[in-house]
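Participant: Give me a 3D structure for the following:
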Amino acid sequence: MPRRTATLLASTLMLIALLCAGVLIPVPYSEMSPGPTVNTLGDHDGEPVLQISGRKTYPATGHLNMTTVRVTGPDYTMNLFEAVYGWLDHDNAVVPHKTLYPEGQTPEQADQENAEEFTQSQESAKVAALDQLHIPVASQTVVGSVLKDKPADGRLHAGDVIKAVDGTAVKQVGDVAKLVTRHKPGQPVVFTIVPAKQAAAAEKQGKKPGTAGQKQITITTEKADNGRAVVGIQAGVDHIFPFPIDVKLADVGGPSAGLMFALGIVDKLTPGDMTGGKFVAGTGTIDDKGKVGPIGGISMKTVGARDKGAEFFLTPKDNCATAAKDTPRGLRLVKVDTIGDAVKALEKIRKGDVAGLPSCSPAGAS
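Facilitator: Model prediction:
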């Protein structure tokens, strides 16, 4: 066989071997890519995303789109070829698998965590929106979770309202731990509670549960690793809204839609259009006080928003520098730190005063 032919054949076989290796060799990475966007002012799968009853609402046009990131699942095994292709694709990101799914976390646990974060983001969005509109929202301290095989297991239940500990009224969530840790391990502590089922029935009517049906549960404390007395519960806060607000959106997880849900609620409860008919998208977590927090995958969310036609993108302050490094052409980043910032920005957008919008700059830019 001529040397040239042999060299060509060897090179071809090596290339085939490398391609096969690229397909067969697993690598510990996951891929993130632009996901769907949903207008919080509109419908999704045939029904309104935001459903408000018991309060006057107003028609809202334009877009206040929440944005998402599509990620490979926790069980997905990426090969070397896919990883290289992802690294070369401008709109996607290949990241270490453990960045998205901590070691030891099962797919079921990942799904549960995303669902819980999504539910909590909805609750905080409602509270922040109503606070922005100066509509009072009542709150109460509840049993958030009960640790298995701890003293409270089977005695207290998630959703039980904690009215008092040892006869001392519980006024805020931090009171529970303070009152329990006054005891020494092995001593009894008395919880005055309203059972979760009864509390839920009152909440549906927009009311706090009354004293009827209250129970006193005595639990013997045990010693925690730090030496303090504990019963094995995590206290939480439950809000009682003056009228029903429901978010109808399936197959979405995580906390990053909080800001856009809150703005959608404000728009529907306010006469006129907050966007002036413009296409505004955005992202950001939100807490009960209306503080906007950073999220992951910002560059993919801006790409997804622009692909759908967004002109403006409400960007958490702490994501601004990253988002500004590679902003899609035709999309204007608007920096926000609170829901109040976002409402003011939308007012400028509605009036056409875009020159006055707070903008994002790359890190190190002046």
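
Participant: When you work out contacts or count neighbours from here on, use the C-alpha atoms and nothing else.
Facilitator: Fine.

Participant: In contact with Thr7, which residues?
Facilitator: With contact set as Cα atoms under 8 Å, 6 or more residues apart in numbering, Thr7 has no partners.

Participant: Helices of the stretch 251-366 of the chain, start to end?
Facilitator: Taking DSSP state H, counting those that start in this stretch as the test, the helices found in the stretch 251-366 of the chain are 258-268, 298-307, 320-325, 339-351.

Participant: Any chance of CSV for these, columns mean neighbour count and distance to Asp131?
Facilitator: Shown next, in CSV, are the helices of the stretch 251-366 of the chain (neighbours: other Cα atoms under 10 Å; distance: least, Cα to Cα, whole Å):
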stretch, mean neighbour count, distance to Asp131
helix 258-268, 27, 10
helix 298-307, 23, 27
helix 320-325, 19, 26
helix 339-351, 19, 10
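
Participant: Which helix in this structure has the most residues?
Facilitator: helix 107-132 (DSSP state H).

Participant: mind listing what's buried in stretch 305-315?
Facilitator: Burial within stretch 305-315, assessed by neighbour count using 16 or more other Cα atoms under 10 Å, is assigned to Ala305, Arg306, Ala310, Glu311, Phe312, Phe313, Leu314, Thr315.

Participant: and for comparison, fold this next one:
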Amino acid sequence: MTINRDEKKNFFSQNKFVILFLIAFAFIAFYPLPYYITSPGDARELDPIIHVEDGDEDEGVFMLTTVSIGTANIPQYIWAKLSDYREVIPADQIRSEDETDEEYNQRQLQMMEDSQHAATIVAYQEAGKKVDIEYHGVYVTGIMSGMPAEEKLKVGDKIVAVDHKPVMETKKLLEVLSPKKAGDKVDLTILRGDKKMNVALNIEEFPKKYVQDEGPKAGLGITSPVADVSIVTNPKVKIDTSQIGGPSAGLMFTLEILDQLNKEDLTHGKKIAGTGTMDLQKNVGPIGGIQQKIVAADDAGAEIFFAPVEANNYRDAVKVQKDIGSKMKIVPVKTLDDALEYLEKL
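Facilitator: Below is the predicted model:
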């Protein structure tokens, strides 16, 4: 069967409003906006994720909490604005101006790996177990637009020396670069894959949009550097987080590893969720998305939730807990010791 030109013309004439509607709908549905939408993720038990060799098993569980995030289109933007626990975040607050999806994902996974290392070190030291640490350099996980690093460095480069002096830790890198002033020059030794190279860079003042009211500051434009660390423990520990990114599970990783290392049941049979970064001084740092994580933990039946005190995380967590009518106990923590002291009293 063939359709002649007149029949085609009549078809489009009779259905032009339908066709125009479908085109408009497709545009609205798929046109990306410069925003991200965050929503409640899930609460995952850490027993299947973390395995300490010959580790102790308990009746209760520790859980990490996640936030789902994705780019926004027009319907999602409107839905998020009308929802209580979905948040609209400008894209430049999630990733830098020139950062690709691949670079963003790589940065998040490297931050997760750094979180695992810190949690392992702190837990083994707290338990009095053997842990050997070796540092192999500092990864570039983010680059500021318009700064010297943008032209010569790439996300994934590993810095191993500054001015021909070895720099293997993030702390050391910051110590070396912090005294530098605008106009100074530095020579970085980096590893890009299997290739070793020297890169000469000038120190420049940060654009005003990066320093806000802090006054002029200078640097290379490297953001969120993460150390390349290898850890040898006795007993051995294995952590499998798949594609979960970011550093916010540090506290809960630490508690789960410590729980498996100790014969005592830290959970006391409870379902315990929480969030917060962990540093080597046992400080619990603030995170984003605390509101969504409270919803996720409550949906998973958590009885207790550890919330960082800083950046109003604890205050916001309590507000959401009341708003949704949850019976979950919100516990404020500044350090690992705060969480351990609370658990001892259960």
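
Participant: ok so, going back, read off where the longest helix of structure 1 ends up in structure 2.
Facilitator: Under TM-score structural alignment, helix 107-132 of structure 1 corresponds to residues 101-126 of structure 2.

Participant: Average separation of the matching stretch from the aligned part of structure 1, please.
Facilitator: Superposing on structure 1 and averaging over aligned pairs (mean Cα distance after the TM-score superposition for structure 1), stretch 101-126 of structure 2 comes out at 0.7 Å.

Participant: can you tell me the distance between the two ends of stretch 34-51 of structure 1?
Facilitator: Taking Cα to Cα, to the nearest Å, the first and last residues of stretch 34-51 of structure 1 lie 27 Å apart.

Participant: contact partners of that stretch?
Facilitator: The contact list for stretch 34-51 of structure 1, computed with Cα under 8 Å, 6+ apart, reads 60-70, 91-92, 245-249, 260-261, 264-265, 268, 300-301, 303-305, 308.

Participant: any idea how far the most centrally placed residue in structure 2 lies from Ile94 of structure 2?
Facilitator: For structure 2, the residue sitting closest to the mean C-alpha position, by Cα atoms, centre = their mean, is Gly246 at 1.9 Å. Applying Cα to Cα, the value for Gly246 of structure 2 to Ile94 of structure 2 is 12 Å.

Participant: that older thread, and the longest helix of structure 1 with helix 258-268, angle?
Facilitator: For helix 107-132 of structure 1 against helix 258-268, the angle by axes from the mean of the first three to the mean of the last three Cα atoms, to 10 degrees is 40 degrees.

Participant: so what secondary structure elements neighbour helix 107-132 of structure 1?
Facilitator: Under the contact definition 3 or more Cα pairs under 8 Å, 6 or more residues apart in numbering; DSSP states H and E, helix 107-132 of structure 1 sits against helix 258-268, strand 285-286, helix 339-351.

Participant: List the buried residues for it?
Facilitator: 110, 114-115, 117-132.

Participant: now for the helices of the stretch 251-366 of structure 1, which one comes closest to Ile286 of structure 1?
Facilitator: helix 258-268 (5.2 Å; Cα to Cα).

Participant: dump the residue contacts of the closest residue to Lys351 of structure 1 other than its chain neighbours.
Facilitator: In space, Lys351 of structure 1 comes closest to Gly276 once its chain neighbours are excluded; the distance is 7.4 Å by Cα to Cα, 6 or more residues apart in numbering. By Cα under 8 Å, 6+ apart, the contact set of Gly276 of structure 1 is Thr61, Gly62, Ile349, Arg350, Lys351.

Participant: and of the residues you listed, the nearest to Val137 of structure 1?
Facilitator: Distances from Val137 of structure 1 to those, taken by Cα to Cα, are shortest for Thr61, at 27.1 Å.

Participant: Near the closest one, how many other residues are there?
Facilitator: 18 (other Cα atoms under 10 Å).

Participant: How is the corresponding residue of structure 2 for it assigned, secondary-structure-wise?
Facilitator: Matched by TM-score structural alignment, Thr61 of structure 1 corresponds to Glu59 in structure 2. For Glu59 of structure 2, the assignment made with DSSP: H, G, I helix; E, B strand; the rest coil gives coil.

Participant: Perfect, that will be all.
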